[in-house]
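What follows is a protein structure lacking sequence information:
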């Protein structure tokens, strides 16, 4: 398979050597080291990134601190809002370019996943633009002697370190950039080494929108080097991280040095529960895409599919048949629904889970193999479904991050709740039923940050998203996220 011609047509890739973006300009890595990044649809070299390390992070954080105390600190809420709106306009104008970069970089289907998300992406940016003028304090009556006026107000926390995952960097960065720009903070972003290009291009657009140098910086590189240095840096006030629970634990440890504030969206093993009274015409495709969207590379993927025993056989048959209708292939093709996995490393990981599942007694109902032929140069795997799974099996407990569904039978509502909550994770969940009482009992009983009923994966920026238990803490979206980028001050004015 040849490199898709659109890659050669992107001006941003005319020079495939990409530096760090620090203080408003491109800056080569201090070490001179670089990382190759590959197109997962064909395994070919796409670009060469700076392998940033502690020295580059030091420079980026220093630039962010200067910007925080410099001209950026004098931007009014209205000016910050206007800048975000200008950025939203540029983002919309360049959306096709950005999504093509993203598709080439991490393999998401261009026409059936990335470009249909345009409205949601723009709405997310504009939501934070609105929040720029919605930061308020209070005047509070007090019981102090004399003529003392008491009030509170909110101030930006300072420099924010944003560590962005590879499974959706274009939109993932918006939940860091949005509150940073709305509140007056500054940022150093560290995108994943497997998918950094859309974040680097976005930095250029921010400068074009009029952002002062140093407000947003980007250091590419390995997590163990650049990411670890950012998490431990004493002049970073907040870390926003999306990624694995294991890495989240390391970030918590690193944050202790200067008591950083944290927002952690970590792993998941989300339950999606189908009751016998569910509309299967709605539930089957809904549950399937809760597993297979982005080739299963979504933290909240509903890969533990609990099905009431009386409809289990029918559901498995229909679920497997639906998976076979999903075209797996070139992410630039119009009708592709599933693209490749991000890397050969991730492909091997997913296939190893398939092998373990069969050894533990799960029944392979469909899929389970790497795709060959014209797709053999990429990292493609069939949509996969296992039946006869028990909740204690490896595939029902560990996050696979691939298009692998585990179907587990249950009999009663109470059993479904017990099984759903029998996991260290608590990121998201789904319920499919025509009974509102059943729906409400599950909403209240499931231990997860989000419960979707008769739908899956919907996220609105005004509502937000977050985890529970080992899926992390903190919130993306809504007023809660804005508050996380601010700290509260109290003022006592003695005017007697």
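Okay, I see it. Because the structure is predicted, anything quoted here is derived from the model rather than measured.

contacts, neighbours, all on C-alpha from now
OK.

Not counting its neighbours along the chain, what's nearest the residue most central in space within the chain?
Residue closest to the average C-alpha location in the chain (C-alpha atoms, centre = their mean): residue 172, at 4.7 Å. Leaving out its chain neighbours, the residue that sits closest to residue 172 by C-alpha to C-alpha, 6 or more residues apart in numbering is residue 164, at 6.6 Å.

any idea how far residue 80 is from residue 132?
Remark: distance between residue 80 and residue 132 (C-alpha to C-alpha, to the nearest Å) = 7 Å.

ok, how many other residues are close to the residue lying closest to residue 254 once chain neighbours are set aside?
Counting by C-alpha to C-alpha, 6+ apart, residue 232 is the residue found nearest to residue 254 once chain neighbours are left out, at 4.8 Å. Neighbours of residue 232 under the rule other C-alpha atoms under 10 Å: 22.

Next up, a structure to set beside the first:
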């Protein structure tokens, strides 16, 4: 389906659901207890289209009073929600997934305007998020306890899992629906209730999602959304006595602060943090496979995601050919408005944009060579937005920020290596450990490297989306805990041992 066809379908969807269309781009309040909730402050935050600098909507600016209202609602709902049959909770989640697909074009249109990502990518995010909800729902029905075979007359020990309680889900701007569904999709069917806090850059799609969950039949207080600036309400969300767990995706420094604050109150956490993901391209690698995969992954969503390709280590004997191929592929990518068949949109805001600008300047100062891109796009189509082209920097080394710091933008560094042992050492020379990638014509070599690389996930000879049924998360400064699969569901439960005498 082309982007133009997607856009026609969006308009058709908005016409069919006219009441929803009129509510998409206007002042939106918190969503608490299944209804809109006026902010205690009476203040709102403008949501800006990063392509045009136009205001596409406003969201409530929350304060501690709003936090208390949302968590109180979730705490009251938990007392009844945790007692609902698992099959009932699963049925509601399947219905929510169905409605997400029904309204996918409307949500995607909203997301494209607040984030700037090409429309087709936004539609894919909604569809994939609905798939994740369905997977989690089915997996929840397969969760089990244990009865150890102690063989003691008149005694049994029962090991059961119980919902952890009220969950605070804090999500970033880059994949606001998917990253939220990674949390609520596991928490809700296990019997937890949720207060979500989306990024102030992309809150509208999350607020719309909450309305969809209400339509699906979720009771009052089970899924709430509060919006605002993180520094104003973040501590209150974490420290509030009703909060049992914090599930956070975002920057490492913020995650460490949340982790420290949660630890002070013995609250559970799942922290999916920053990444600086390496790729190793061995001498015998198939460049016709490696180069397209690396370019597609490095520049998806304008490089604004945590496990993207950030730095590439290429064997010296194929280095020149590799750089030539990925440069040619990057030059084919179209940067522009999300509704114009673009491959890449703008950066979401000035702060995120400046990461790329600073890292390019640093690399050039230290001897790097820009093969393509490297500076902000200008002209009539670009002047109002934060557009940065796909950028490849060759001749890099580990004195450069591009090889050591998270970029969160469409810039990659490329560096030579001479031995596989050197390549693994370079890949592990980072405080991060979220993802890594290896391309090798020898399967044994690829597997050995995958085992040695310090990362939560390693792809060998391809790069694709992480699967729904396997764990996702990082090591070192890239986080604590895992999401997806049964591992993600288990993270929203507490184990309890019951000693039964009869």
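Everything's here; your move. Just so you know, these numbers come straight off a predicted model, no measurement behind them.

Quantify their similarity with the TM-score.
Scored against TM-score structural alignment, normalised by the length of structure 1, the superposed chains reach a TM-score of 0.95; 488 aligned residues with a C-alpha RMSD of 1.7 Å.

re the thing from before, in terms of neighbours, single out the busier of residue 80 and residue 132 of structure 1.
residue 132 (25 against 22).

and that one, what is it in contact with?
77, 78, 80, 81, 181, 182, 183 (C-alpha atoms under 8 Å, 6 or more residues apart in numbering).

what's the counterpart of residue 293 of structure 2 in structure 1?
Residue correspondence to structure 1 (TM-score structural alignment): residue 293 of structure 2 is matched to residue 286.

got a list of what the residue nearest to residue 172 of structure 1 touches?
So residue 164 of structure 1 contacts 172, 173, 189, 190, 191, 192, 241, 242, 243 (C-alpha under 8 Å, 6+ apart).

Over to residue 53 of structure 1?
Counted by C-alpha under 8 Å, 6+ apart, residue 53 of structure 1 has contacts 29, 30, 31, 221, 222, 225, 226, 229.

and the corresponding residue of structure 2 for the fifth one, how many neighbours?
By that I understand residue 222 of structure 1. Here residue 222 of structure 1 is matched to residue 229 in structure 2, going by TM-score structural alignment. By other C-alpha under 10 Å, the residues close to residue 229 of structure 2 number 17.

tally of neighbours for whatever residue of structure 1 lines up with residue 401 of structure 2?
Applying TM-score structural alignment, one finds that residue 401 of structure 2 aligns to residue 394 in structure 1. Neighbours of residue 394 of structure 1 under the rule other C-alpha under 10 Å: 16.

do residue 4 of structure 1 as well
Quick note: residue 4 of structure 1 (other C-alpha under 10 Å) scores 14 neighbours.

can you check residue 137 of structure 2 too?
26.

cool, and residue 176 of structure 1?
The local packing of residue 176 of structure 1 (other C-alpha under 10 Å) involves 25 other residues.

How about it: what's its closest non-neighbour residue?
Per C-alpha to C-alpha, 6+ apart, closest to residue 176 of structure 1 is residue 162, 6.5 Å.

Might one say that that neighbour is in contact with residue 187?
Yes. Counting by C-alpha atoms under 8 Å, residue 162 of structure 1 does reach residue 187; the two are 7.0 Å apart.

Look at those two and report which has more neighbours.
residue 187 (30 against 27).

Next, find the distance separating that one from residue 23 of structure 1.
Computed with C-alpha to C-alpha, the distance linking residue 187 of structure 1 and residue 23 of structure 1 is 11 Å.

Check residue 200 of structure 1 too.
In terms of C-alpha to C-alpha, residue 200 of structure 1 sits 13 Å off from residue 23 of structure 1.

Likewise for residue 225 of structure 1?
Residue 225 of structure 1 is 20 Å from residue 23 of structure 1, by C-alpha to C-alpha.

Repeat that for residue 37 of structure 1.
24 Å.

got it, and residue 156 of structure 1?
Counting by C-alpha to C-alpha - residue 156 of structure 1 and residue 23 of structure 1 are separated by 20 Å.

ditto for residue 381 of structure 1
41 Å.

So which of these two has more stuff around it?
Shown here are residue 381 of structure 1 and residue 23; by other C-alpha under 10 Å, residue 381 has more neighbours (27 against 22).

and the stretch of helix or strand residue 230 of structure 1 belongs to, how far from structure 2 on average?
Residue 230 of structure 1 belongs to helix 228-232 when assigned by DSSP states H and E. Superposed on structure 2, helix 228-232 of structure 1 shows a mean distance to its aligned partners of 1.8 Å (mean C-alpha distance after the TM-score superposition for structure 1).

Would you tell me what the next helix or strand after that helix is?
Criterion used, DSSP H and E; the element after helix 228-232 of structure 1 is strand 238-242.

related to what we said a few turns ago, which pair of the contacts of residue 164 of structure 1 spans the longest distance?
The largest separation in the contacts of residue 164 of structure 1, counting by C-alpha to C-alpha, is between 189 and 243 at 14.1 Å.

More neighbours: these two, which one.
The neighbour count for residue 189 of structure 1 versus residue 243, taken as other C-alpha under 10 Å, is higher for residue 189 (30 against 21).

returning to that earlier point: out of the contacts of residue 164 of structure 1, which comes closest to residue 399 of structure 1?
residue 243 (11.6 Å).

That closest one maps to what in structure 2?
Here residue 243 of structure 1 is matched to residue 250 in structure 2, going by TM-score structural alignment.

Which neighbours do residue 187 and residue 23 of structure 1 have in common?
Common neighbours of residue 187 of structure 1 and residue 23 (C-alpha under 8 Å, 6+ apart) are 64, 215, 216, 217.

What lines up with the first one in structure 2?
Right, residue 64 of structure 1. So, by TM-score structural alignment, residue 64 of structure 1 is matched to residue 74.

In space, what's closest to that match - neighbours in sequence excluded?
That would be residue 221: by C-alpha to C-alpha, 6+ apart, it lies 4.7 Å from residue 74 of structure 2.

tell me the contacts of that neighbour?
Residue 221 of structure 2 neighbours (C-alpha under 8 Å, 6+ apart): 32, 33, 34, 70, 73, 74, 75, 76, 77, 193.

Which of the residues you listed fall in helices?
70, 73, 74, 75, 76, 77 (DSSP state H).

Which member of these is positioned nearest residue 368 of structure 2?
residue 70 (49.9 Å).

count of neighbours near that closest one?
25.

Residue 39 of structure 2 versus that one, what's the distance?
11 Å.

In structure 2, what residue corresponds to residue 377 of structure 1?
Residue 377 of structure 1 maps onto residue 384 in structure 2, by TM-score structural alignment.

Who are the contact partners of its match?
Residues in contact with residue 384 of structure 2 (C-alpha under 8 Å, 6+ apart) are 50, 51, 52, 53.
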